[in-house]
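Q: One predicted model, sequence on top.
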Amino acid sequence: MKKILLLAMSAMALMGCSKPKQLPPQEAWQKFCSVIPSAAANIMTDRQQGVKEADALEHAKKIPDQHAQQYLESLIKEAYKVPVYLNNDQRQKALDAFTQGREQECLKQTAQNK
């Protein structure tokens, strides 16, 4: 779960928190979306390792950007609809399926929320 928080915080730092150059909102979200596949992988890994949904959601609440927080919370809720698998191959398939296409999905959703 800490990996999710670190990835999201890193993404938020890329979203214009630095003083020298503030990114336009669209470019900031493109940067945010570029780390979403890694965040999704971490979320599903936590799910498959038995981390409780409430704990994962609590970590997401620490994200300062409201839109990013809501997006990560939606990923967490989606991941927790997937059963926990005991077989490593099934776990890997769940992880692969959950991360596939996440960056494009994030970009698409961001464009719809304009």
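A: Structure's in. What do you need?

Q: C-alpha only now, for contacts and for neighbours.
A: OK.

Q: buried ones in the longest helix along the chain?
A: Assignment by DSSP state H gives helix 25-48 as the longest helix of the chain. Neighbour counts over helix 25-48 (16 or more other CA atoms under 10 Å) mark 28-48 as buried.

Q: which SS state does residue 63 fall under?
A: coil (DSSP: H, G, I helix; E, B strand; the rest coil).

Q: My read is that it contacts residue 10, right?
A: No - taking contacts as CA atoms under 8 Å, residue 63 lies outside contact range of residue 10: 10.2 Å.

Q: For the residue minimising distance to the centre of the chain, which non-adjacent residue is spatially closest?
A: Geometric centre of the chain, nearest residue: residue 39, 3.9 Å, by CA atoms, centre = their mean. In this structure, residue 39 finds its nearest non-sequential neighbour in residue 4, 5.3 Å apart by CA to CA, 6 or more residues apart in numbering.

Q: quick one, what contacts that neighbour?
A: Residues near residue 4 by CA atoms under 8 Å, 6 or more residues apart in numbering: 39, 42, 43, 60.

Q: And residue 63 and residue 10? Which one has more around it.
A: Higher neighbour count among residue 63 and residue 10: residue 63, with 19 against 14, using other CA atoms under 10 Å.

Q: Okay, one more to line up with it:
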Amino acid sequence: MKAIVVVAFMLALVGCSDPKPLTKEEQWQGYCKSFGYAARAIMHDRQNGIEYAKAVEHANQIEDETIKTMILEQIELAYQQEKVAGKSKQQALLTPFMQAAEQKCLNTPYTDIPDYKPL
């Protein structure tokens, strides 16, 4: 019985401890996941009639040059795609676009990149 109480107490202490800090690679993986969702939103805007000039204007408000460059690249890629009719066809474009952006981000070296917060 005492062993169960001790184990329960130890588990409670572990649950209350601070989470370990993320490594630079783990931070970058989280950022890239967020970047994939941002790319998905860009493609969604493209398919829903947001004008290219408006998308670029919005992206140019980003202060960080690395992020701005990455977002502008996604805008270029999204607007090279034809606009399709029908929600199901539009939805079919979103996930692959998001995954490609996330993978491209993950393939980018992160060692010299500052600590970004997720988008």
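A: Received the coordinates, thanks. These numbers were taken from a predicted model, which means no experiment stands behind them.

Q: What is the resulting TM-score of the chain superposition?
A: The pair, once superposed, lands on a TM-score of 0.67 when counted by TM-score structural alignment, normalised by the length of structure 1; 92 aligned residues with a CA RMSD of 2.5 Å.

Q: Not counting its neighbours along the chain, what's nearest residue 42 of structure 1?
A: Among residues not flanking residue 42 of structure 1 along the chain, residue 4 sits closest, at 6.1 Å (CA to CA, 6+ apart).

Q: check which helix or strand covers the one you found.
A: Using DSSP states H and E, residue 4 of structure 1 sits in helix 2-14.

Q: again with residue 70 of structure 1
A: helix 66-79.

Q: Have a look at how far, on average, that helix is from structure 2.
A: By mean CA distance after the TM-score superposition for structure 1, the fitted helix 66-79 of structure 1 averages 0.3 Å away from its aligned residues in structure 2.

Q: Packing partners of that helix?
A: For helix 66-79 of structure 1, the elements it packs on are helix 25-48, helix 53-60, judged by 3 or more CA pairs under 8 Å, 6 or more residues apart in numbering; DSSP states H and E.

Q: what comes up buried for the last one?
A: Residues of helix 53-60 of structure 1 classed as buried by neighbour count (16+ other CA under 10 Å): 53, 56, 57, 59, 60.

Q: Go ahead and confirm the last one touches residue 6.
A: When you say that, I think you mean residue 60 of structure 1. No - using CA under 8 Å, residue 60 of structure 1 is not in contact with residue 6, being 10.4 Å away.

Q: Run the angle between the longest helix of structure 1 and helix 66-79 for me.
A: Inter-element angle recorded for helix 25-48 of structure 1 and helix 66-79: 30 degrees (by axes from the mean of the first three to the mean of the last three CA atoms, to 10 degrees).

Q: For helix 25-48 of structure 1, give me the average deviation versus structure 2.
A: Averaged out, helix 25-48 of structure 1 is 2.1 Å away (mean CA distance after the TM-score superposition for structure 1).

Q: packing partners for that helix?
A: Partner elements for helix 25-48 of structure 1 (3+ CA pairs under 8 Å, 6+ apart): helix 2-14, helix 66-79, helix 88-99, helix 102-112.

Q: give me that answer again for 10 Å
A: helix 2-14, helix 53-60, helix 66-79, helix 88-99, helix 102-112 (3 or more CA pairs under 10 Å, 6 or more residues apart in numbering; DSSP states H and E).

Q: Dump the ones you listed into CSV; add distance to residue 24 of structure 1 as well.
A: Putting the helices and strands packed on helix 25-48 of structure 1 into CSV (distance: least, CA to CA, whole Å) gives the following:
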stretch, distance to residue 24 of structure 1
helix 2-14, 11
helix 53-60, 24
helix 66-79, 15
helix 88-99, 26
helix 102-112, 14
